[in-house]
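Enquirer: Let me see the structure of the following:
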Amino acid sequence: MSDVRGYGQQARQADWLEPAQLHLLRHFTWYPYRAMRTVLRSSYVNSLLVFVPVGLAAGALGWADQAVFLLNLLAIVPLAYWIALLLGDVAAQTGQVPAGLLKATLGNTVELAVGIIALRQGRIRIVQSTLVGSVLCYSLLVLGSSILFASYNVEKLVFDQLLTGIMSSLMIVVSIALIIPAIMSFTSSSESVTTDRDMLTMSHGTAIILFILFVVYLRFQHKTHACLFQNVPGDGSSGNSHDVAEDEPPAPTRRRLWAAGGILIASILSIFGCASYLIDSIDGSAKALHVSPAFLGLVLIPLAGNAAKYAALIAISRQRQIDVVIRTVIGTILHVTLLITPLLVLLGWILQQPMTLDFDSFVAIVFFTAIMVMIYLIQDGQTNYFEGAMLMGTTCGYCNAETLMQVTFLVCIRCYSTIDCFNRLWKVVAWCHVADQEDSNNNQEDQGGS
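Expert: Reported below is the predicted structural model:
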């Protein structure tokens, strides 16, 4: 019985993927998901569960900010994995569109939790950095490493160009819509309240449009053009139908669904608790590391929150199922940009927080160029390991650029402080010299008068 239960859980390893993509996977071998079960359900991930109570206790007891941040950062890794694992059991019992909506929201629980908590505290830059960091990790690091592992010993990999082109076009439209407020803020010379009000109005309008576009995208994916998501070229896809049918897992029982739902709710609440202490300790940790809090939101939080998904996609890519990887990466980026981002903007509207799409100029440039680089490399329907290495190199370049900006800022602050000290010292010396001159003149006048 335990074997059946374990095998059913194994088959749900890919349930953060789109329903149509799961249908496609049944035309392939289930070996990648057995590999994911070996990797992700092993002691490496489960051992991190010990950090969940430790991280919550550290935050409640008021430990040092660095310890609280690190412990809760490690705690969200297994929690995010178990949410993705259990979400499949729950979403499988709903319709295609509700399942897609569930996976788009709860599949990005870390971004949603960090965004909501930071938004309630008015930490707008952290919200924006976390969202952009998630997009960067998927578009550059995850896709690049997956392509590298999938094609390191082959000349090229070929994937479906039609659907990839459609989804890439949608990403271009969304990325342009997201950076228009930042461009408007950058080119505006006014700092008046009217400009801020206009920025809020534009951001709210853009969020509503993106949310409507997400609803249309769900209908396009699951209703009107579902056939596009069910046609993937692959090697030997038609020869294993009998084997695949034998390997498909049994449907979950009602008791297991209730258990999955309960554990799912507990995991979500735990992520919100860890995210709360994570945000509370981010300032002290950033000060200790000599970086900005936005940098931690741009790099570390997205990496930890999606680490299990990254490992799973790399496991799939090693079986050369690059179509599934590319569509999953693009689908996740669209979920973040079409649903999570506008949802947080509208939530800020409700909470009376100035949550806008006015990203920092560096973050906006990084976001747009990352999307453009990814689309340019996959637009021809084929790829190789060198393109994967370029994507990973672009990630390192962006991180180094951000680090260089932080170091430059610190050096400038320290240089300014040193120069300011010299200026103050020079003013004191000059004042003393002037005082001595005045005393000398007064003495001479007194002597002349006598």
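Enquirer: alpha carbons only for contacts and neighbour counts from here, please
Expert: Fine.
Enquirer: distance of residue 43 from residue 52?
Expert: For residue 43, the distance to residue 52 equals 15 Å [Cα to Cα, to the nearest Å].
Enquirer: Neighbour count: those two, which is higher?
Expert: residue 52 (24 against 11; other Cα atoms under 10 Å).
Enquirer: so which strand or helix has that one?
Expert: If you go by DSSP states H and E, residue 52 is part of helix 51-61.
Enquirer: Report the buried residues of that helix.
Expert: The neighbour-count check on helix 51-61 (16 or more other Cα atoms under 10 Å) flags 51-52, 55-59 as buried.
Enquirer: this one next, for a side-by-side:
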Amino acid sequence: MRNSQTAGRRLGPLVDLLLWCATLLAALLAALAEYAEVSPILRFLGTLGAITLASVVLGRSIDQLGGRMRPAAIGTFQAVVGNLPELIIGIFALRAGLTAVVQAALIGSVLNMLLLGNGLAFLAGGLRHGSMTIDGGRAQVSRVMLVLLMSTLITPAIAVNLGTPAARHTNTVSYVVAVALLAVFVVSLPFRLGKDADAPPVHNGTGEARPGTWPLRRVLALTTVAGLLIAVEADWLTGTLSPAVEAMGLNDAFVGLFLVATVGNLSQLVPAVQLSLRGDADTAAAITMEGALQVALLLAPVLTLLAPLVGAGAFTLIFPPLQIVAVIVAALLVVFVTIDSKVNHLEGLTLFVLYIVLASLFWWG
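Expert: Prediction:
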């Protein structure tokens, strides 16, 4: 065991160096494709790959904060910074008039965190460590917040889709919901960062928390560089999104729900799976649940309020019916899976399979 851990520590710097080089090379190729006469599909796929690598670097950098911050602070910080790629992509997409893509990406982020993130984390960790335990109290708070916040997002959409009088005031309803959600975020932040939320994570098997080994200056520098790369590449992505989607025969809902959302969440998905493989399913679940919550608490309201300021016009929080159903089913399944504070590979597989089923439904629009 010690020999394998020593070999892992020696290979770590080499893997990181290769990742950084690949990220810079992908950014360079994406830039060349952006300013050269290449097909929209190649530009789209190249930029998507560049954002993917930059997001992995961002997630790897955030993972190095272990041991430097309190557990509750790490979870919240990781969720905030982890949603940065999607916020940047969302702003540029709104400026390009891709409202349907942004709406789908918000719902897709929730599905991504709840089903794909938890599914892969529980599947990988369960296969390695068997049944794993998560903190019941912390998970209970997350479950209650998840159901309440999803209800807050979903209820206005149901009211409008049913043709109630609120349907004539979609912009006003969206602004009310956005302000209410931001208020919940601000009020709940001290509670989530307080001493009660700072219980040590539950470790399973032989997995132990590993403190970050990078100097803090490197962590901050790479986080900044990755964020800037994502910002530039997001502008390129939205510029080629419409012609590429049309050329590939895809629909806006599928692109937002499963492509943009997955790329934007990689900085959270990768650390969650890594932590679960170490036996720390507790922190892995906290990252994915907090990530889903902050899409509703922070990302969706901010995009709603910023849309008029960036010249994108009104952006409403009224989602299509099938997307509403998908969120309800995902939230309920995650609540049932985590209600006994134990998770395993079969439950992870169930979450992952539901994600694939939903992807197949939206593939045809």
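Enquirer: now what about the TM-score between them?
Expert: Aligned and superposed, the two chains score 0.86 in TM-score terms (TM-score structural alignment, normalised by the length of the second structure); 358 aligned residues with a Cα RMSD of 3.3 Å.
Enquirer: Throw the buried residues of helix 51-61 of the first structure into a markdown table and include distance to residue 330 of the first structure, thanks.
Expert: Formatted as a markdown table, those follow (distance: Cα to Cα, whole Å):
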| residue | distance to residue 330 of the first structure |
| --- | --- |
| 51 | 31 |
| 52 | 30 |
| 55 | 32 |
| 56 | 33 |
| 57 | 37 |
| 58 | 37 |
| 59 | 35 |
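Enquirer: what ranges do the strands span in the stretch 51-200 of the second structure?
Expert: For the stretch 51-200 of the second structure, applying DSSP state E, counting those that start in this stretch gives strands covering 132-133.
Enquirer: how about the helices in it?
Expert: When secondary structure is read from DSSP state H, counting those that start in this stretch, the stretch 51-200 of the second structure shows helices at 71-82, 84-95, 99-111, 118-129, 136-161, 170-193.
Enquirer: JSON lines please, covering those and showing mean neighbour count and distance to residue 227 of the second structure.
Expert: Formatted as JSON lines, these follow (neighbours: other Cα atoms under 10 Å; distance: least, Cα to Cα, whole Å):
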{"stretch": "helix 71-82", "mean neighbour count": "21", "distance to residue 227 of the second structure": "9"}
{"stretch": "helix 84-95", "mean neighbour count": "24", "distance to residue 227 of the second structure": "7"}
{"stretch": "helix 99-111", "mean neighbour count": "26", "distance to residue 227 of the second structure": "18"}
{"stretch": "helix 118-129", "mean neighbour count": "26", "distance to residue 227 of the second structure": "25"}
{"stretch": "helix 136-161", "mean neighbour count": "17", "distance to residue 227 of the second structure": "28"}
{"stretch": "helix 170-193", "mean neighbour count": "16", "distance to residue 227 of the second structure": "23"}
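Enquirer: Which one, of those helices, ends up nearest to residue 236 of the second structure?
Expert: helix 84-95 (9.1 Å; Cα to Cα).
Enquirer: Centre of the chain to the closest one, how far?
Expert: Centre-to-centre, helix 84-95 of the second structure and its host chain are 13 Å apart (Cα atoms, centre = their mean, to the nearest Å).
Enquirer: cool, and stretch 421-432 of the first structure?
Expert: Centroid separation for stretch 421-432 of the first structure versus its chain: 50 Å, with Cα atoms, centre = their mean.
Enquirer: what do you get for stretch 333-352 of the first structure?
Expert: With Cα atoms, centre = their mean, you get 14 Å for stretch 333-352 of the first structure.
Enquirer: do stretch 342-362 of the first structure as well
Expert: That offset, for stretch 342-362 of the first structure, works out to 16 Å (Cα atoms, centre = their mean).
Enquirer: which residues sit against it?
Expert: Contact with stretch 342-362 of the first structure is made by 112, 115-116, 119-120, 122, 124-125, 128, 178-179, 181-182, 185-186, 199-200, 203-204, 206-208, 210-211, as judged by Cα atoms under 8 Å, 6 or more residues apart in numbering.
Enquirer: Tell me which residue of the second structure lines up with residue 334 of the first structure.
Expert: Counting by TM-score structural alignment, residue 334 of the first structure corresponds to residue 293 in the second structure.
Enquirer: so what's that match closest to, chain neighbours aside?
Expert: residue 146 (6.2 Å; Cα to Cα, 6 or more residues apart in numbering).
Enquirer: picking that back up, the match of residue 334 of the first structure against residue 149, yeah?
Expert: Yes: taking contacts as Cα atoms under 8 Å, residue 293 of the second structure lies within contact range of residue 149: 7.4 Å.
Enquirer: follow-up on the earlier one: would you check that the residue nearest to residue 293 of the second structure makes contact with residue 331?
Expert: Yes: between residue 146 of the second structure and residue 331 there is a contact at 7.2 Å, judged by Cα under 8 Å.
Enquirer: How many residues are close by the counterpart of residue 276 of the second structure in the first structure?
Expert: In the first structure, residue 276 of the second structure lines up with residue 317, judged by TM-score structural alignment. Neighbourhood size, residue 317 of the first structure [other Cα under 10 Å]: 24.
Enquirer: Distance of residue 317 of the first structure relative to residue 331 of the first structure?
Expert: Separation of residue 317 of the first structure from residue 331 of the first structure (Cα to Cα): 16 Å.
Enquirer: contacting residues for residue 290 of the first structure?
Expert: So residue 290 of the first structure contacts 406-407, 410 (Cα under 8 Å, 6+ apart).
Enquirer: Validate this expectation: the match of residue 334 of the first structure resides in a strand.
Expert: No: counting by DSSP: H, G, I helix; E, B strand; the rest coil, residue 293 of the second structure is located in no strand; its state is helix.
Enquirer: which residue packs closest to the most centrally placed residue in the first structure, ignoring adjacent ones?
Expert: Nearest residue to the geometric centre of the first structure (Cα atoms, centre = their mean): residue 134, 1.6 Å. Spatially, and ignoring its direct neighbours in sequence, residue 134 of the first structure is nearest to residue 302 (5.0 Å; Cα to Cα, 6+ apart).
Enquirer: Now do the same for the one you found: its match in the second structure.
Expert: Aligned partner of residue 302 of the first structure by TM-score structural alignment: residue 261.
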